[in-house]
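*Asks:* This is a predicted model, with the sequence first.
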Amino acid sequence: MDSDTLLGDAGLAADVADEFDETSADEDESLPPDRYLDREVSWLAFNQRVLELAEDPKVPLLERANFLAIFASNLDEFFMVRVAGLKRRIATGIAVPTNIGRAPVDVLADMSEKAHELQARHAAVFRNEVKPALDAADIHVEAWSDLGEEDRARVAELFTAQIYPVLMPLAVDPAHPFPYISGLSLNLSVRVRNPKTEKTEFARIKVPPLLPRFVQLPDDGTGTTRFIPLEDLISNHLEYLFPGMEILEHHEFRLTRNEDVNVDEDESENLIKALEKELLQRRFGPPIRLEITDDMDPVTLELLMRELEITEQDVYRLPAPLDLSRLFEFGKLDRPALRYPAQLPTTASQLLQSEPNEEPNVFDAISRGDILLHHPYESFATSVQAFLEQAAADPQVLAIKQTLYRTSGDSPIVEALIDAAQAGKAVLALVEIKARFDEQANISWARKLEKAGVHVVYGLVGLKTHCKLASVIRQEKNGELKLYTHIGTGNYNPKTSRIYEDLGLLTADPQVGKEVTRLFNELSGYAIEKKFSRLLVAPRYLRKGLLKRIDNETANALAGKPAGIRLKMNSIVDEAIIDALYRASNAGVPIDIWIRGICAIKPGQPDYSENIRVRSILGRYLEHSRIFWFANDGSPEVFIGSADMMHRNLDRRVEVLVQLKERGHLREISRLFDLAMADTTASWHLDPDGEWTRHSRNATGGLLVDLQTKTMRDITARRRSR
């Protein structure tokens, strides 16, 4: 799956869909046993919030279509990983109770019920709201029955010239076994009858995934932009594929398979080769979901269920068209009035030169003080990308070290590393080839880097390297070696940096540089680092460091000192962290949690969480940064980094948080939280019973403040006032 095409891609979903976690906390008898929310139901509630944006008529029309596509793509990955993982564990008898103590089979039933409900609602939004609105905006998704004779003749020419040669009908009979159905492929089931023998046969046609899903129709002179789904076009030209046969039935269906990958690193002599072997097996994972059009005849459905070994629970009956993730294709339409207003990122004010024609120098700017970057409001290209490109070209730079988790298909970051290596600099790239759904792309990048002379390593056995680090070693004019460091919350991906909200720190602080150097040594060689000063590093120290700070806030509150905790994350599930927050709440610590995805915390519960508030913000940008703010008796400690509060992040990944020191940066983070948690800001509120309620309008019906729009305006105004 191409992460560049998804707002979660790998963006909204892969980040939150991972292996099942086991409880990490010792039972706290002072807290009630039902103190957690189910993580799977919470994930589905997150995707429901995405769907609510598609349902909102105040959201620009093509953005609503985009949110429909995001929802569909998210749910695909949820089935491929979360549902598939649970099914595998149930089948093998190794499933353990969930984080709320429920039996896995019961959780699976709940997940299925909610997924059926959401998919039906998703299809209804497209059919009843978005499609009519597209029609009203002169963007028509036509059915074959809508076309006149002239249109049909022109489409027939298009079909025979561009589509028919690519199609491969596959018969099913004693000489032709039931064909392999690949995961996420859209297919046509066709039943035909031989008029000579009266014998009925079954065939399958795969809708070519490399062709546009919505085929643009020729201009009919009305100025209307018109499309027809590719499968509808194929369905109405079946006589080309089965000449002489009588077409009895034809229906669409789509299959989802288990596409998780597991590699035993301890037993593997060559990680890349082992992973490539597993990737070949991924496409043959067992089926876990069958989507069919709601008019499919019982005979065809029975055949599919039998051959694919699918249960009734796994069948999703939906109105055509299936696979609305391909609504992403409408993003190519040049209709700016139907989109969010354009917002151009600015260059961070600290990176601007004093003279307009002066050549920017990132190293000089960093030397003047730490720079806190906020993407996409501040440009990734003129900050992080420029930092690495200048490092590659600067003859004073001796070495570059960087982690790569996900990057774009034509990444200037990777090209900068290649240029640096070819210029004779020492370059180390730690490529995480186990990044889900980006495995093959990362293997390709790793090999390209190696061929260019970059030292490529793959981190530590048993751990994913998820931290976002770049280190540049530069010899200054006085002969001194100086370390320039970037630590971020998001991937080194120029494409997703335009739609992912992330924070990053550029610093020349010697302590940070020293600690990051030691960490790179541990990741690429053999080293044991026992102490960090400005960093919190998983899996060894991060949970301990955060628990220590939460407990400190608890103690301060009990002592009558200033106390408070503010957290921004994608997901929070870890029981040890949650229980510590509950104890802090009991002590009177006000706790604000700003979450995007999974949240297992029950806020506002008497006796253990009444001082906890939880908000979620979704919009044009994907909220992706992680922030950890502790009042610390009036001297706030603030960290940013790559880790969510999930077992995988704390126990099975290399994650890094860095402490912010500049007072201006601390004030900026506080302002951001003030805005996010304000009742005048549009957001979803998590209720004590686990329900998310959207708050988008005030008491008089006016729209509440959009955090992302206001943040862009504030940052732009700040630059103008410089």
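*Replies:* Arrived safely. A quick note: this is a predicted structure, and the numbers were derived from the prediction, not measured.
*Asks:* C-alpha from now on. contacts and neighbour counts both.
*Replies:* Fine.
*Asks:* Once you drop chain neighbours, what's closest to Gly634?
*Replies:* Distances taken as Cα to Cα, 6 or more residues apart in numbering place Pro562 nearest to Gly634, at 6.0 Å, with adjacent residues excluded.
*Asks:* how near is Leu660 to Arg152?
*Replies:* If you measure Leu660 against Arg152 using Cα to Cα, to the nearest Å, the figure is 64 Å.
*Asks:* want to compare, so here's the second one:
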Amino acid sequence: MNNKFFNRELSWLAFNERVLLEATDPNLPLLEKLKFIGIFSSNLDEFFMIRVAGLIDQMKSGYNKRDLSGLTPSDQLSKIREKVLALIKKQSDIFSEILTKLNKEKVFFNLDYDLFPIDSIFFNEILPVITPITISPANPFPFIHNLNINIFSTVKKDGEIFHSIIIIPGSLKRFFIFQQGESYYIFLTETIIQRFLKFIYPNFEIVESFLFRITRNADLNFHSEEVEDLYKEIQNSLIKRAVGSPVRMEVLGRFQKESISMLMEEFELNEDGLYEVNEIIDYKFLINIDIPMDKHRYPGIKKSSLNLNKKKFIFNYIKNNDILLFRPYNDLTFVSQMVSEAADDPDVIAIKMTLYRANKDSSIIKSLEKAALAGKHVCVVIELKARFDEEKNLEWAKKLEHAGCIVSYGFVDLKIHAKALLIVKKEKGKIVRYTHLSTGNYNELTANLYTDIDFITSNDAIGSDVVNLFNFIMSYSDPLGWNELIVAPIYLREKLYNLIDNEIENAKKGSPARIIVKLNSLYDEALTLKLYEASAAGVQIDLIIRGICSLVPGVKGLSENIKVKSIIGRFLEHPRVLYFHNKGSYKIFLSTADWMIRNLDKRVEVLFEIKNHKLKEKLYDYLQLNLKDNQKSWILSQNGIYKKQIAKSDRLNLQEEMQKLTFIL
């Protein structure tokens, strides 16, 4: 193996393990622990649908090239399986421990069926919508949808053996909650069905019954040079995703080897694709467990925001003030209200916006529709290839077009990951541009779950660059010059090299040199090597990388001046913030781009410097809080193991500290 780089997939699994282990934090409210177990499951499903599926495709095609860490696809799949088996065992153990604590708090799973009208639930709500399919010449093996939970039963009658499958419809609730006094009882639909199997198969002896779930390849693969209509291509690809080839089969319960062999043959899986689980199959439902026990929930957060009730207040304020919003501690309502006011303002002549992800019933989308119907020029660039939001974005595209918006899908071969909003007003005969740039999406729901940073300004040079950005995306024209934005895939990589090289030169001349970078992921050979070069020159480097990290820190002669930490907490850390010492005249940038090949070479991303002195200080202080966090931080060692950093004195939790601070806009 190459000791200069960690493997991408194993690094990601290490990140998801940190998510799971958050459920073991003794300071975490009990019901919040369940959410982290559910998030772990959701993350793992996507990992198999995309990353594992991709490695399997590579093996099938004969691709045997080694990755940065020196592993072949076969090597990676073997190590992934070993790690995942350990993780799902750890998941069930952690869930069992939490279950014991929940029982003491009078919360129970799948217990005391006789106390409640479970039979009524089964006969009135479940039985009418399920249909057992007994496999026979007249009933071929049914199609099993991706991530659907199913019950496989072997039944016997008059000495004859039958195999039958119950596909549990997605329209059924996954669980039922009953309250009795101060106690809560949670019953899973699949266990209710198994309890009443004798009523589904009357006059049959039930020989065996177990749950199984299939994970399918969900990656959308198409050749960009052959695409004539991206909208239709995405529609067709979504249909193909639904029938993607199986990559994993999970099984829960006692089973006969013959039955498993039958299923594996049907799904064309080998033994490496079989995962036996304990306790529960698919823990994602835990994210949605809603029991009114406030003492076992996170306390609410008080968001700081401006008074938005004054007419035309927002634009008057922005005209005189650059603004930073720190989500979720500041309210994204400011941005929503900004678009709403623009839709109503007769002086607004144009609104331009990129849309990567948005929530259902988005007020921002409604404002864009309203603006277009009022005759304003509204241009929306929708990224149809935003993974697992493709279908939703197709719907937004048609909805906005029907309202009169100009809708573009950007490039076939590049994802539009830049987050930009431009509002153009005519004030006293003069054009004024109001710009919003962000590290996060225009999703009003995830804005309460992800940490992100928004920058809002009326700076004309930035506004001019955002105009160029939309022209670049929609007309494919590269402007003659950019003032403030650095755009991938054209210039961003080169800019990062230049910024790092500047610190290297300063270090070689004996000047203090430092880099602080906060990202979601770092997996890029050239940038990693550049950071090694900087470390060797004496540049002090702190990397705050939430997820994947290919860089090996702390190796003498290679990376001894580099430290890597990951912060996992109540909110998903999502900002990209870059600091370069620059001989004391420090530079701070915000960006939409992680340091990965896909972001720098295969996406439209933006990097922009924050030059306002007060806002620079805020961002610097924010980075210092990240570095000082000693409650939710994990430190990466040179052997690839993350160790939780927990200080018993001088405790500092980044996200709790951010909630205490009032950021005056």
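*Replies:* Received the coordinates, thanks. Computed from a predicted structure; not experimentally measured.
*Asks:* ok so, going back, what's the local residue count around the residue nearest to Gly634 of structure 1?
*Replies:* If you count neighbours by other Cα atoms under 10 Å, Pro562 of structure 1 ends up with 15.
*Asks:* Look at it and tell me its secondary structure.
*Replies:* Assigned with DSSP: H, G, I helix; E, B strand; the rest coil, Pro562 of structure 1 falls in the coil class.
*Asks:* Tell me the counterpart of it in structure 2.
*Replies:* Pro562 of structure 1 maps onto Pro512 in structure 2, with residues paired by TM-score structural alignment.
*Asks:* Would you check that my belief about that match contacting Glu505 is correct?
*Replies:* No - if you go by Cα atoms under 8 Å, Pro512 of structure 2 and Glu505 don't touch, sitting 10.4 Å apart.
*Asks:* Name the SS class of the corresponding residue of structure 1 for Leu55 of structure 2, please.
*Replies:* For Leu55 of structure 2, the aligned position in structure 1 is Leu86, judged by TM-score structural alignment. Of the three states, Leu86 of structure 1 takes helix under three-state DSSP.
*Asks:* Leu86 of structure 1 against Ala103, yeah?
*Replies:* No - between Leu86 of structure 1 and Ala103 there is no contact under Cα under 8 Å: 10.9 Å.
*Asks:* Who has more neighbours out of these two?
*Replies:* Leu86 (21 against 13).
*Asks:* so the longest helix along structure 1 matches what in structure 2?
*Replies:* Among the segments of structure 1 that qualify as a helix by DSSP state H, the longest is helix 104-125. Mapping helix 104-125 of structure 1 onto structure 2 (TM-score structural alignment) gives residues 73-94.
*Asks:* now do stretch 498-516 of structure 1
*Replies:* Going by TM-score structural alignment: stretch 498-516 of structure 1 matches residues 448-466.
*Asks:* got the buried residues for that stretch?
*Replies:* Within stretch 448-466 of structure 2, the residues scored as buried using 16 or more other Cα atoms under 10 Å are 448, 450-459, 462-466.
*Asks:* The match of Leu55 of structure 2 and Tyr316 of structure 1, how far apart?
*Replies:* 19 Å.
*Asks:* Could you check how far Leu172 of structure 2 is from His377 of structure 2?
*Replies:* 44 Å.
*Asks:* Who has more neighbours out of those two?
*Replies:* Counted by other Cα under 10 Å, Leu172 of structure 2 and His377 do not tie: His377 has more neighbours, with 18 against 12.
*Asks:* how about that one, what's its partner in structure 1?
*Replies:* So, by TM-score structural alignment, His377 of structure 2 is matched to Ala426.
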